[in-house]
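K.L.:
Based on what follows, work out the 3D shape:
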Amino acid sequence: MAWKTLDDMDLDGKIVLTRVDINVPMDSGRVTDATRIARIKPTIDDIIAAGGTPVMLAHFGRPKGEVVPEMSLAHILPAVTETLGRDVTFIEQPSREALDALPAGTVVLVENTRFTTMETDNDPKMAQFLASLGDVFCNDAFSAAHRAHASTEGVAHLLPSCAGRLMAQELGALEKALTTPERPVVAVVGGAKVSTKLDLLGNLVRKVDFLVIGGGMANTFLAAKGIDVGKSLCEHDLAETAREILKKADEAGCEIILPVDIVVAREFKANAANETVGVDACPSDAMIFDAGPQSVARINEIITGAKTLVMNGPLGVFELEPFGTGTFAMLDTIAAQTTAGALVSVAGGGDTVAAINASGHADAFTYISTAGGAFLEWMEGKTLPGVAALG
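P.N.:
Okay, the predicted model is just below:
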């Protein structure tokens, strides 16, 4: 991947269209988590320091091309102003004349880009309109980079374009994790269903040395190998697909790590009565909720010997006590190795981030992506339109 950063651009006196992701959660009219806003602050600060005027383009919610008052970016303007530590001018219908009339150093927030279908359709007319507003395009929204929209991909072809600080940081971390990694490389993939991560698994077996499979996904692989998983979440219809993945991994020299012992219970609830048994001894009326201590010991041994780790999914039902034991023990090891400088660790995905936050190790990872779908598509080896347009 080759892209320019803010440092490669002449921003002095220029209007810098800046695509950001500030699609933050709200409750009762208040932003409940301003993390996404905080993460764009370095980009906004650096544009202003270089003499530019940042004009933020962003979406909010899923208005589906309609003007939905509840999804106006005006609702989050106070949080944007507070988090950036600057006055922010909100403009519903921007024009070049209005932007040129603003004092130097003004920070602008334009109304929700998805209030028209021209955005999600990547309509050339909208891309041209957006390009007419600015002199430089800066994409700082990796989380929207898997969408070929007018404000993420279309406009990038019409103006000198670069990656913002957050985008460059994310791309750099991802490149270090799978494109040019130090080996051995281990990937941890969990989650409920194999069906949602077929492309991911198919790509990873060609890229990594060890592939740890956890969560409900592991059950499907165990069943494919003829192991009885009782009443566990399992996609029995994907047994042949699982066997194909195991074969591809073997051919590629990738060792797939599945549980050798398991924690089982008969009720899906916190502190349900449970027991640890060998993987081939799951009671027919029980469900697998976590990897057992022998499995976790093997995983931690692999992580301790690895140089690079990428994680997308937990080992078990970490939300319910005590079935987060395996996931948290693994996260302890990842954090210790990363802190010691022995491991580059990159993680992403909603459940993954939640597990890391619950473990208290959020500051210990090399990089934690909040990009969701874009992170997953990158791990699947897909080209992201918003990134490709910057090349």
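K.L.:
When you work out contacts or count neighbours from here on, use the C-alpha atoms and nothing else.
P.N.:
OK.
K.L.:
show me where the stretch 101-250 of the chain has helices.
P.N.:
117-120, 124-133, 165-174, 198-204, 215-224, 239-252 (DSSP state H, counting those that start in this stretch).
K.L.:
Now show me the structure for the sequence below, then we'll compare the two:
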Amino acid sequence: MTWKTLDDLDLNGKTVLTRVDINVPVENGKITDASRVERIVPTVKDILARGGKPVLLAHFGRPKGQVNPEMSLEPLVATLAEHFGVPVNFAADCIGAKAKTAVAALPAGEVLLLENTRFHAGETDNDPQFAAALAALGDVYVNDAFSAAHRAHGSTEGIARLLPAAAGRLMQAELQALEAALSAPVRPVAALVGGAKVSSKLELLGNLVRKVDFLIIGGGMANTFLAAQGIDVGKSLAEHDMTETARNILHAAGEAGCEIILPSDVVIAREFAANAANETVPADACPADAMILDAGPDTVARIDTVLKSAKTLIWNGPLGAFEIEPFDRATNAAAAAAAALTRAGDLVSVAGGGDTVAALNKAGAAADFTYISTAGGAFLEWMEGKTLPGVAALEQ
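P.N.:
Below you'll find the predicted structure:
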């Protein structure tokens, strides 16, 4: 760990510019899921407890450098105040006179939310002048938005080079969990990667075969790997133009000593619909008019054995069409097994990205995982072995 945390900064009497992710879903002016707000509460409360004045920097939507009232952060003020338990003030800009006035007037023990950083083109351009205008508002900088750390933006990367900088509690938790899972894991390490397309996770798979002992592949991706081995997958979702790539990944795994687990049996149906007539067949026996929609019980039993032998698990994506019953069974069973092992102290389990959170919540297993990241792109890029600009800036 080469980055600082809140514990390393003197915050007393300081204005603390705090980058957060409150890009929450809103319908008819109401927040439908406040989980991103809930996850920044520890950082904000810690800053207040240490005598600092939290000034929140955040984006909302993609206004493309233009002021768009529909993407204003002002409607979030009441929800933030409710979760923080203190008054939350609002400034109609994130730089310039309005922001400076609001910062100067901020009483101790209260929070200030600045307007959408993406209302300025300098944010996504990582313009040095924009970053300097942000930095001029505060004494120290805290980044608590891991989910935006893969973007080299003014409020995530540029500003971190201009002020004493540290990771907030959420960012700290994310980085510690990911380092424990990939950088210095307890072995054996298993990775479960599911989802529709091999093409969207090429770099991820290429990195993982060099880092893990077992790679469990599910979802539509597994169909592509089956097709790469000459197996007829019928009408299943598969990328037949990626079969050579799949073979290359299988070869790389063999060279690296990584065992790849593919379905040995599959659940098939003639239509993609809830409770469609279905049957379980060997993976190489899918009829031409059917589609593979889930892994079968023998495959689940094999996954269970792998999980019991592992000490660390990284999970990204479902094993089947988890959105509709009964094609959620393999995902639910594997999630329950991982959750039980984690509860018993036998497994460190880290999950994140894409449909993963929804799948684990649906399985009722999310609460028992060691750590679940709500970051999509940043989580995947970390797993791909990429340097995240927002994290790298904290290491300077």
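K.L.:
about what we covered before: I'd like the helices of the stretch 101-250 of structure 1 as JSON lines, with mean neighbour count and distance to D363 of structure 1 appended.
P.N.:
Written out in JSON lines, the entries for those read as follows (neighbours: other CA atoms under 10 Å; distance: least, CA to CA, whole Å):
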{"stretch": "helix 117-120", "mean neighbour count": "19", "distance to D363 of structure 1": "35"}
{"stretch": "helix 124-133", "mean neighbour count": "18", "distance to D363 of structure 1": "37"}
{"stretch": "helix 165-174", "mean neighbour count": "20", "distance to D363 of structure 1": "15"}
{"stretch": "helix 198-204", "mean neighbour count": "19", "distance to D363 of structure 1": "26"}
{"stretch": "helix 215-224", "mean neighbour count": "25", "distance to D363 of structure 1": "24"}
{"stretch": "helix 239-252", "mean neighbour count": "17", "distance to D363 of structure 1": "32"}
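K.L.:
what's the matching range in structure 2 for stretch 175-195 of structure 1?
P.N.:
Aligning stretch 175-195 of structure 1 against structure 2 (TM-score structural alignment) gives residues 179-199.
K.L.:
ok, and for the matching stretch, which residues are buried?
P.N.:
Under the neighbour-count criterion of 16 or more other CA atoms under 10 Å, stretch 179-199 of structure 2 has 180-182, 185, 189-198 buried.
K.L.:
Those residues in strands, which ones?
P.N.:
Using DSSP state E, the members of the buried residues of stretch 179-199 of structure 2 that fall in strands are V189, A190, A191, L192, V193.
K.L.:
my guess is the last one contacts G218, does it?
P.N.:
Same thing as V193 of structure 2. Yes: V193 of structure 2 lies in contact with G218 (CA atoms under 8 Å); the separation is 6.3 Å.
K.L.:
which residues do these two both contact?
P.N.:
Common contacts of V193 of structure 2 and G218, defined by CA atoms under 8 Å, 6 or more residues apart in numbering, comprise P318, L319.
K.L.:
what's the closest of the ones in strands among the buried residues of stretch 179-199 of structure 2 to Q129 of structure 2?
P.N.:
Nearest to Q129 of structure 2 among those, counting by CA to CA, is V193 at 41.3 Å.
K.L.:
The equivalent of L238 of structure 1 over in structure 2 and A321 of structure 2: what is the separation?
P.N.:
Under the alignment (TM-score structural alignment), L238 of structure 1 pairs with M242 of structure 2. According to CA to CA, to the nearest Å, M242 of structure 2 and A321 of structure 2 sit 21 Å apart.
K.L.:
Look up how far L222 of structure 1 lies from the residue of structure 1 positioned farthest from its centre.
P.N.:
Distance from the centre of structure 1 peaks at A101, with 37.8 Å (CA atoms, centre = their mean). A101 of structure 1 sits 65 Å away from L222 of structure 1, going by CA to CA.
K.L.:
Mind putting the buried residues of stretch 179-199 of structure 2 into TSV with distance to A133 of structure 2?
P.N.:
Converted to TSV, the buried residues of stretch 179-199 of structure 2 look like this (distance: CA to CA, whole Å):
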residue	distance to A133 of structure 2
A180	36
A181	37
L182	37
P185	41
V189	45
A190	45
A191	43
L192	44
V193	42
G194	43
G195	42
A196	43
K197	42
V198	42
